[in-house]
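Visitor: attaching a predicted model along with its sequence, questions to come.
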Amino acid sequence: MFKRTRVFAVAAFGFGLAFSFGAFAQAEDCQACTDECYVQYEQCNSDGYPFCKTNLRACIRACGCTV
């Protein structure tokens, strides 16, 4: 049960972090924001969490970059 709670806590932290990066994206270069999302994604993968791809998509959307 504790492991499940920890996974949800990490997921919530990841989404919060993604949205906070989105808030600062206007002052930051769009490419730098996206690069940071990929750094977080790689770290998430190396930690072995199953929700890394979802967090990556949320982080990139939060950057607010136009295609």
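Guide: Structure received. This one's a predicted model, so the numbers in the text were calculated from it and none came from an experiment.
Visitor: for the rest of this, base every contact and every neighbour count on C-alpha atoms.
Guide: Fine.
Visitor: where along the protein do the helices fall?
Guide: 2-24, 30-47, 52-63 (DSSP state H).
Visitor: winner for burial among those?
Guide: Burial of the helices of the chain is given as mean neighbour count (mean count of other CA atoms under 10 Å); helix 52-63 ranks first at a mean of 20.
Visitor: list the contacts of residue 34.
Guide: Counting by CA atoms under 8 Å, 6 or more residues apart in numbering, residue 34 makes contact with 59, 60, 63.
Visitor: identify, from the residues you listed, the entry nearest to residue 35.
Guide: Set against residue 35, the nearest of these by CA to CA is residue 60 (9.1 Å).
Visitor: isn't the closest one right next to residue 35, touching?
Guide: No: between residue 60 and residue 35 there is no contact under CA atoms under 8 Å: 9.1 Å.
Visitor: presented hereafter is structure B, for comparison with structure A:
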Amino acid sequence: MKKIYKIMLGSLICLALIIISSAFFIVSAQEQDTSEISIEGIWEGKLKVPGTELIIVFKISKNSDGTLT
């Protein structure tokens, strides 16, 4: 009986540690700040078409109201 109790207690402790550690990782993943990620700037690329190569340039900026242009 004591052996079963020890096995169950050990399993319960392992389960509790797994739950606590997974909760920690979920919370830390949710805390990542994505407000600093921006697409503002100059974006350049090349488009290869038969016989030539086109250079495409996008200049993306943010207006004072937060919209992108």
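Guide: In hand now; what should we look at? These numbers were taken from a predicted model, which means no experiment stands behind them.
Visitor: TM-score for this pair?
Guide: Here the TM-score for the pair of chains, by TM-score structural alignment, normalised by the length of the first structure, is 0.38; 28 aligned residues with a CA RMSD of 1.4 Å.
Visitor: turn the contacts of residue 34 of the first structure into TSV, columns for distance to residue 10 of the first structure.
Guide: Output for the contacts of residue 34 of the first structure, formatted as TSV (distance: CA to CA, whole Å):
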residue	distance to residue 10 of the first structure
59	14
60	18
63	20
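Visitor: for residue 15 of the first structure, see how far away residue 2 of the first structure is.
Guide: 20 Å (CA to CA, to the nearest Å).
Visitor: meant to ask about residue 36 of the first structure, not that
Guide: 14 Å.
Visitor: please apply the same query to residue 23 of the first structure.
Guide: In this view, residue 23 of the first structure and residue 15 of the first structure are 13 Å apart by CA to CA.
Visitor: for residue 37 of the first structure, same thing?
Guide: 11 Å.
Visitor: which neighbours do these two share?
Guide: residue 59.
Visitor: show me where the second structure has helices.
Guide: Secondary structure of the second structure (DSSP H): helices at 2-30.
Visitor: name the nearest of the contacts of residue 34 of the first structure relative to residue 8 of the first structure.
Guide: residue 59 (16.9 Å).
Visitor: how about the closest one: what's its closest non-neighbour residue?
Guide: Setting aside the residues directly before and after it, residue 59 of the first structure is nearest to residue 18 in space (CA to CA, 6 or more residues apart in numbering), at 4.2 Å.
Visitor: if anything else comes up later, I'll come back, but that's it for now.
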